[in-house]
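Visitor: Structure of the sequence below:
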Amino acid sequence: MNDWQTQVRLLWWSQLIAVAAMEMSEPFWPLFLRQLQGVESDSLALWSALIYGAPLLVAGFAAPVWGRLGDRFGHKPMVLRSMLGLMLTQALLYFSSSLWEVLLYRLLQGALAGIITAALCFATAIAPQEKRASVVGRLTAATAAGAIIGPVVGGALVQWLDYRAIFLGGAAICLLLTLLLARRLQHDGGRNRAKPEITSGSATLSTTLQDGPPMLALLLLVILLLQSAKAMPSSFFALFAEQQLGSTPLLTGLLFSAAGFGMMLSASGWGQLFDRLAPATGLALLSTIALAAAACYLAHLYSGWLSLLAVRFAWGICLGAMLPMVQATLIRLSDNGCNGRLIGAAQSCIRFGNLAGVGGGALLMSQWSYSGGFHGATLAYLLAAAVLFLAWLRLTQVDASPATAGASHAQSRSGSW
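Guide: From the prediction side, this is the model:
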């Protein structure tokens, strides 16, 4: 096995375990906060939303900064920093006794952590250009698997011990992962690392920025729309399942996890497929997949619980392609050496899209019931499909231009491809 593949495998397992450790607490924030000092029942929902959204907001501003530092000094220090940040904040949460302390530590987590961004930057920096979509898909599958495993383990810890055991366990896991990665992960060299070769047959991102709608702006807008659509039902899905389908908590959990299973099983396969496709062809396929995701959201309103299980799984398969492969396309079209900056910008859009989706979904549901929330998310997917189609047109025009064709021919003759 090539050395870069060994490193990616190490990152895959580390990311899966770290995400699982963080997701152990996600379903239980309202229950944990209820035990703290000075918590009133009528303000619990507000505090839960603040605690959930605080790290997302800060991480949205911090991710590009860490990405730029990784491009300059290497991404291994960023991976270790993110693990240490998770370890520190989980340990502090274990000792927290008030709502304000929890909020402060969650803000600190958003500023210091970010293992998904750091691992993605490292992996795409060391992987060959023609394998980067596969790498993004594999790491996405690791994230999805961790998100499925974490709540189950967290529930067991809560049932057998207490809520604080989640934070103590998470801190211990992140400490062990930090020590492992410090010893086994190689330094990628920052700006001094060797630049992987570029595959032929596509324009670079810098070329597409010369005129017309900037490709960078289009792809980042797609990421924002896709994450907003994904997050919109999260604020009311459990209520929808309970009130419209008569679901028990166990059935609701199964419905919620079905999308994660679809994403976990499909992400690696999507990555392998997109590595074989030209970027323009990939954008056209992504536009079609966004339309399929919109259809899945509409199907929520007309499904029983069994058919909805299949719909959620199909939606998860779409999720395995959309955000990961848009990011992979962004990386593929970029100049080598700026992966961290671009991935940081993409992760910022994901965080802000998540916040916008949760807030927008709650607002639409309050005004037009569940149908309003699902129709709003469907519209976001349709807009994302339209922007992807525009990006496809933009890229095909650039690839067909005489200047791009001449540059490709010259580079092919020189052997740099």
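Visitor: Only C-alpha atoms from now on, for both contacts and neighbour counts.
Guide: Will do.
Visitor: who's in contact with the closest residue to Ala238 other than its chain neighbours?
Guide: Computed as C-alpha to C-alpha, 6 or more residues apart in numbering, the closest residue to Ala238 that is not its neighbour in sequence is Thr252, at 6.4 Å. Each residue near Thr252 by C-alpha atoms under 8 Å, 6 or more residues apart in numbering is listed here: 238, 241-242.
Visitor: Am I right that Thr252 is in a strand?
Guide: No: going by DSSP: H, G, I helix; E, B strand; the rest coil, the assignment for Thr252 is helix, not a strand.
Visitor: Sort out which of the contacts of Thr252 are buried, if you could.
Guide: Neighbour-count burial within the contacts of Thr252 applies to 238, 241; the criterion is 16 or more other C-alpha atoms under 10 Å.
Visitor: Now, the contacts of Thr252 that are in helices?
Guide: Counted as lying in helices by DSSP state H, out of the contacts of Thr252, are 238, 241-242.
Visitor: Adding distance to Val136 as columns, could you present the contacts of Thr252 in a markdown table?
Guide: Output for the contacts of Thr252, formatted as a markdown table (distance: C-alpha to C-alpha, whole Å):
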| residue | distance to Val136 |
| --- | --- |
| Ala238 | 30 |
| Ala241 | 32 |
| Glu242 | 35 |
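Visitor: Relative to Gly70, which of the contacts of Thr252 is nearest.
Guide: When the contacts of Thr252 are compared for distance to Gly70 (C-alpha to C-alpha), Ala238 wins out at 38.8 Å.
Visitor: Also this sequence, please, to line up against the first:
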Amino acid sequence: MNQEKPIWKRNLFVLSIAVFIAGIAFSEVMPFLPLYIKTLGHFSKQQLNFWSGLVFSGTYFVSAIVSPWWGKLADKKGRKLMILRASIGMAIVMAAMGLVQNVWELFGLRMLQGVFSGYVSNSNALVATETPKEKSGQALGTMASSFTAGNLLGPFVGGALASIFSYRVTFVITGGLLTLVFFLSLFFVHEDDFKPIEDKKLESTKGVIQALRSPTLIFGLLLTTLIIQAANNSINPIVSLYVAQLMHNHGNVVFISGVIAALPGIATFLVASRFGAWGDRIGTHKIIVGGFIAATIFFFLTAFVQNTIQLGILRFLVGFSDACLIPQVQTLLTKNSPAQVTGRIFSWNQSAMYIGNIVGPLLGSTVAGLSSYSMVFIVTSGIVVLNLILFQFNVIHNLK
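Guide: Here you go, the predicted model:
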């Protein structure tokens, strides 16, 4: 590694690799998690669906609750300490999942995984505070691309490992990957600009709000994050069912569904960093508005596709709009938050994302049950329009 590189560039390089590995670790167990649950007891189809949903959502639920507390600790003790805490904690928990004997133990460990959440959000916070403000969009875009790439590769790696070894061994290997992330962070990440909170007022939520130049802007951005995540995740429960409908239940529905599910992430990976750099030049808020408009069009058109090729093209284009949204919202949060409370702000944003992850699938499955798969995409486009309006009137007006 070139020692003449500025520390923020070295941190960005190391943490982009670390979040890539973490992305693999987080997503590689997801494809076979319901199958693993099936091996832990004798379940009816209804019971298996119930436990799968509970085990999936348990982590998000706990993470949404505890993230603000970890964010507060990050502002007091340092973001590096929090990424070390998260990586080693999850390494142990993930490895332990390979040793469970019943579904209750697995559910408990998934909840505990939520307690140890925060690696990616605190890595983003560290990069955001160490990086010059005029470069923050590109830096956070790079982090988003790296994590997205890991998330995309994870299911393929997990499937291969489970086929070669077993479900249980794959969990242990996943724990090993997160241990590697821990050591990368321990030895190669430096937080030289960290200044612990000295003002006691900043230790309280009220004090943080008072320290913000524009609290309305920040909370508007948090709401924007929640709605973005809800919109993106609303279609997750029905994508494979929509594919099956378009294919008239003929052909390899599972394979095509997997490819289509991966397409948005591929597009985001390709352009997130470039959109971030572009936003640094012309204005981050302009990129976000463009993302909302594009997402509205793509979601709406998806409701009227006639085959999987059209669906795949539109899902790929949605990835471009995604690259304009979450990373850019994080950039606006960075540019409009005091460095001393960045950990808290990013943890609030993480909680908003987790809540969106929970609300979105519930919304999508409810709409699909009451109407049709196509209506889910129409409703989602309406949600994006609502988000655009809220962003314009409650957020843009606060930018100076």
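Visitor: Give me the TM-score for this pair.
Guide: Once superposed, the chains reach a TM-score of 0.91 (TM-score structural alignment, normalised by the length of structure 2), with 380 aligned residues with a C-alpha RMSD of 1.8 Å.
Visitor: Quick check: Gly150 of structure 1 touching Pro27?
Guide: No: with contacts counted by C-alpha atoms under 8 Å, Gly150 of structure 1 stays clear of Pro27, the gap being 9.7 Å.
Visitor: quick revisit: tell me which of the contacts of Thr252 of structure 1 persist in structure 2.
Guide: Shared with structure 2 under both residues aligned by TM-score structural alignment, their matches' C-alpha atoms under 8 Å, the contacts from the contacts of Thr252 of structure 1 are 238, 241.
Visitor: To which residue of structure 1 is Ala25 of structure 2 aligned?
Guide: Matched to structure 1 by TM-score structural alignment, Ala25 of structure 2 sits across from Ala21.
Visitor: Its match: what's it in contact with?
Guide: 146, 150, 166, 169-170, 173-174.
Visitor: got a markdown table for those residues, with distance to Leu286 of structure 1, neighbour count and secondary structure too?
Guide: Below are the contacts of Ala21 of structure 1 laid out as a markdown table (distance: C-alpha to C-alpha, whole Å; neighbours: other C-alpha atoms under 10 Å; DSSP: H, G, I helix; E, B strand; the rest coil):
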| residue | distance to Leu286 of structure 1 | neighbour count | secondary structure |
| --- | --- | --- | --- |
| Gly146 | 25 | 24 | helix |
| Gly150 | 29 | 24 | helix |
| Ile166 | 38 | 26 | helix |
| Gly169 | 39 | 20 | helix |
| Gly170 | 36 | 28 | helix |
| Ile173 | 36 | 20 | helix |
| Cys174 | 35 | 26 | helix |
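Visitor: And those, which is closest to Ala133 of structure 1?
Guide: For the contacts of Ala21 of structure 1, the nearest to Ala133 of structure 1 is Gly146 (20.0 Å; C-alpha to C-alpha).
Visitor: Kindly state which residue of structure 2 is aligned to the closest one.
Guide: So, by TM-score structural alignment, Gly146 of structure 1 is matched to Gly150.
Visitor: now do Leu319 of structure 1
Guide: By TM-score structural alignment, Leu319 of structure 1 lines up with Asp322.
Visitor: The aligned partner of Met247 of structure 2 in structure 1: neighbouring residues, count only.
Guide: Here Met247 of structure 2 is matched to Leu245 in structure 1, going by TM-score structural alignment. Residues lying near Leu245 of structure 1 (other C-alpha atoms under 10 Å) number 16.
Visitor: List the residues that contact Leu245 of structure 1.
Guide: 304-305.
Visitor: Would you check how far apart Leu140 of structure 2 and Ala267 of structure 2 are?
Guide: Per C-alpha to C-alpha, to the nearest Å, Leu140 of structure 2 is found 16 Å from Ala267 of structure 2.
Visitor: got it, and Glu134 of structure 2?
Guide: Glu134 of structure 2 is 24 Å from Ala267 of structure 2, by C-alpha to C-alpha.
Visitor: Looking at those two, which has the bigger crowd around it?
Guide: A direct count of neighbours by other C-alpha under 10 Å for Glu134 of structure 2 and Ala267 places Ala267 higher, at 22 against 14.
Visitor: Can you find the partner of that one in structure 1?
Guide: Under TM-score structural alignment, Ala267 of structure 2 pairs with Gly262 in structure 1.
Visitor: next one: Ile228 of structure 2
Guide: Using TM-score structural alignment, Ile228 of structure 2 sits opposite Leu226 in structure 1.
Visitor: I'd say its match and Ala380 touch.
Guide: Yes: the criterion here is C-alpha under 8 Å, and Leu226 of structure 1 meets it with Ala380 at 7.0 Å.
Visitor: out of the two, which sits in the busier spot?
Guide: Leu226 (29 against 24).
Visitor: The more buried one: what's it in contact with?
Guide: Shown in contact with Leu226 of structure 1 (C-alpha under 8 Å, 6+ apart): 322-323, 353, 380-381, 384.
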